[in-house]
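J.: This is a predicted model, with the sequence first.
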Amino acid sequence: MINLTDSALNAVRNAISAADKPVDGLRIMVEAGGCAGFKYNLGLVDQIDPDDTVIERDGVRVFIDMQSHEHLAGTTIDFVVALEGSGFTFENPNAKASCGCGKSFA
């Protein structure tokens, strides 16, 4: 299971309401790359892939593809506003290491 904090849910809701076209939800993917081996990729999407896992909380739908699901199981996603910058953070129990930016893990 993947958990989104209230702050993350509000950030997704705001992004959806500001989108130029209809949005079905947020896609979260893990891709090869980044300085630690894997990187998180988030984006709004207008349709679901039939193989996606769908998580819905308080009206916000999150889509996760089959390959990414094993890397994200148990992850808590937050949205943090800080002087250094605002953005999503990932507390991922599957990560053995992560880079300083928090967007890449091994």
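T.: Right, received. Where do you want to start?

J.: From now on I want contacts and neighbour counts done on CA atoms only, so please keep to that.
T.: Will do.

J.: ranges for the strands of this structure?
T.: Per DSSP state E, the chain carries strands over the ranges 3-4, 25-33, 37-45, 53-57, 60-64, 76-80, 87-91, 104-105.

J.: what residue is smack in the middle of the protein?
T.: Closest residue to the average C-alpha location of the chain: Ile28 at 4.1 Å, with CA atoms, centre = their mean.

J.: if I pick that residue, what's in contact with it?
T.: 40-43, 62-65, 68 (CA atoms under 8 Å, 6 or more residues apart in numbering).

J.: for Asp51, same thing?
T.: When contacts are counted by CA under 8 Å, 6+ apart, Asp51 touches 65-66.

J.: follow-up on the earlier one: got the contacts of Ile28 as JSON lines, with distance to Gly102 and neighbour count columns?
T.: Output for those, formatted as JSON lines (distance: CA to CA, whole Å; neighbours: other CA atoms under 10 Å):
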{"residue": "Tyr40", "distance to Gly102": "9", "neighbour count": "20"}
{"residue": "Asn41", "distance to Gly102": "12", "neighbour count": "12"}
{"residue": "Leu42", "distance to Gly102": "14", "neighbour count": "14"}
{"residue": "Gly43", "distance to Gly102": "17", "neighbour count": "13"}
{"residue": "Val62", "distance to Gly102": "20", "neighbour count": "24"}
{"residue": "Phe63", "distance to Gly102": "21", "neighbour count": "25"}
{"residue": "Ile64", "distance to Gly102": "19", "neighbour count": "23"}
{"residue": "Asp65", "distance to Gly102": "21", "neighbour count": "18"}
{"residue": "Ser68", "distance to Gly102": "17", "neighbour count": "16"}
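
J.: A further structure is provided below for comparison with the first:
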Amino acid sequence: MINLTDSAVNAVKSAISAATQPASGLRIMVEAGGCAGFKYMMGLADEAKPDDTVIERDGLKVFVDNKSHEHLLGTTIDFVIAPENPGFTFDNPNATSNCSCGKSFS
């Protein structure tokens, strides 16, 4: 299961309401790259793809492809408002190491 904090849900809902293109949820992916081996990718999405797992939290849909899902099981996504490095954070129990930027892991 992937968990989103209230802060993350509110940030995504705000982004969806301000989007110029139709969006019904958030797509989260893991791709090869970044300074630690894998990187998190996020973006608004209009609909699920055939191989997506769809997670719903407080009316927000989160779309995760099956390859990424295995890397994200148990991950908590938060949205932090801070003077330094504001934005989404990932607490991923599957990561053996993280990049200092928090957007990359191995």
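T.: Arrived safely, thanks for sending. Note that the structure is predicted; figures quoted are calculated from it, not measured.

J.: In space, what's closest to the residue nearest to the centre of the first structure - neighbours in sequence excluded?
T.: Distances taken as CA to CA, 6 or more residues apart in numbering place Leu42 nearest to Ile28 of the first structure, at 4.6 Å, with adjacent residues excluded.

J.: Ok, Val9 of the second structure next?
T.: Using CA to CA, 6+ apart, the closest residue to Val9 of the second structure is Leu60 (7.0 Å).

J.: Determine the longest helix present in the second structure.
T.: helix 6-18 (DSSP state H).

J.: packing partners for it?
T.: Contacts defined by 3 or more CA pairs under 8 Å, 6 or more residues apart in numbering; DSSP states H and E place helix 6-18 of the second structure against strand 25-33, strand 76-80.

J.: Among the contacts of Ile28 of the first structure, find me the one that's closest to Ala97 of the first structure.
T.: Tyr40 (13.8 Å; CA to CA).

J.: if we can go back for a sec, hang on, the residue nearest to Ile28 of the first structure packs against Glu31?
T.: No: Leu42 of the first structure sits out of contact with Glu31 when judged by CA atoms under 8 Å, with a separation of 10.6 Å.

J.: show me the contacts for Val12 of the second structure.
T.: Contacts of Val12 of the second structure (CA under 8 Å, 6+ apart): 25-26.

J.: and the end-to-end length of stretch 46-61 of the first structure?
T.: End-to-end distance for stretch 46-61 of the first structure: 11 Å, by CA to CA, to the nearest Å.
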